[in-house]
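**Student:** The sequence and its predicted three-dimensional model are supplied below.
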Amino acid sequence: MVSHMDRRSKERARSLKPFFNACSHQSINDGNEGGAMNRIGGTCSKDNIVIFQGPTTPLPSGIPTYTVQILNVCVAGCSISNIHVRCGWFSSARLINPRLFKRIFFDDCLVNNGDALGPGESLSFQYANSFRYPLSVLSVSCF
């Protein structure tokens, strides 16, 4: 698991702590991507995966850099694998470990090499491009 989080991402992660109650229904609003997600404790779905991203220090060449954090906000009983993300023609001027995140087709990127993110786990990576890619969860497998 990689842990590169800027201050803004840490604040967002802290703000999610009240929602980590496995026995309650909550509405989580990610102001960065727009839209609300419903999460029901004990029920696994793609809504249990939350993606945050924000700008970080540009490369020396001036290319903007973004940090992405992908979290499994379920607390217990919902390891989630085969996480696929809508990502357009995602590419990066900064090398990304393909085991963490790789585009496999247009608008289909695979997270964590298809391996599971356990309850409460997250991963982070940085990419560099002249614009920010809109990223959203496409599909997952629950077990």
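**Tutor:** Thanks, I have the structure now.

**Student:** contacts, neighbours, all on C-alpha from now
**Tutor:** OK.

**Student:** Quick one: classify residue 11 as helix, strand or coil.
**Tutor:** For residue 11, the assignment made with DSSP: H, G, I helix; E, B strand; the rest coil gives helix.

**Student:** alright, now check it against this:
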Amino acid sequence: MPALKSDVMPIFLNAIQNPNSSLPVFLLDFSGEISQDAFDDWLIAMSDLLASEQSFALIYHSRTGLTLPNNYRQIEAVWYKTHKESFFKYCKGLVRIVDDETQRQALDSPAFHKAWRVPYAVVLSLTEAKAWINTKIGAV
């Protein structure tokens, strides 16, 4: 499993138990104020995950009150452009956990589904995220 190098991280990338699927599932939990170093560490961990050349599913949870570095969109865009083919090859599905229905509606748009190019869902809980993975991509 990829390891983040900082001792105290507001971003956690952890393998989670999903007994109904043989597909590894990783939870990315974003909370609090994310420093530039923490953001960079997250991208390194994601690069390591892709370099393992193993299929996986991702669950993203961006919690209320999250603060990201000012230039995170540009950095993430460059990373994504560099790694998108590997991402599409190995990521078998992406689920975003949001805190309320308003966020769900905003992130569950056709534009987001098209942009990710992998099976994509927006849900309100970890339980729902696991259920979606088991139903939609668990047999992968």
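**Tutor:** That came in fine, so what should we check first? Just so we're clear, the structure is a prediction, and the values are computed from it rather than from any experiment.

**Student:** Now the TM-score, please.
**Tutor:** Once superposed, the chains reach a TM-score of 0.26 (TM-score structural alignment, normalised by the length of structure 2), with 74 aligned residues with a Cα RMSD of 5.6 Å.

**Student:** what helix or strand is residue 96 of structure 2 on?
**Tutor:** Element membership of residue 96 of structure 2 [criterion: DSSP states H and E] is strand 91-97.

**Student:** buried stuff in whatever helix or strand comes next after that strand?
**Tutor:** As assigned by DSSP H and E, the chain's next helix or strand after strand 91-97 of structure 2 is helix 101-107. Residues of helix 101-107 of structure 2 classed as buried: 104, 107 (neighbour count, 16 or more other Cα atoms under 10 Å).

**Student:** Then stretch 45-59 of structure 2?
**Tutor:** Residues of stretch 45-59 of structure 2 classed as buried under the neighbour-count rule (16+ other Cα under 10 Å) are 45-47, 49-50, 55-59.

**Student:** and of those residues, the nearest to residue 93 of structure 2?
**Tutor:** Taking Cα to Cα as the measure, residue 93 of structure 2 lies nearest residue 57 of those, at 4.9 Å.

**Student:** Show residues contacting the helix or strand hosting the closest one.
**Tutor:** Using DSSP H and E, residue 57 of structure 2 maps to strand 56-62. Residues from elsewhere that reach strand 56-62 of structure 2 (Cα atoms under 8 Å, 6 or more residues apart in numbering): 23-31, 90-98, 129, 133.

**Student:** quick check: angle from it to strand 91-97?
**Tutor:** Interaxial angle of strand 56-62 of structure 2 relative to strand 91-97 (axes from the mean of the first three to the mean of the last three Cα atoms, to 10 degrees): 20 degrees.
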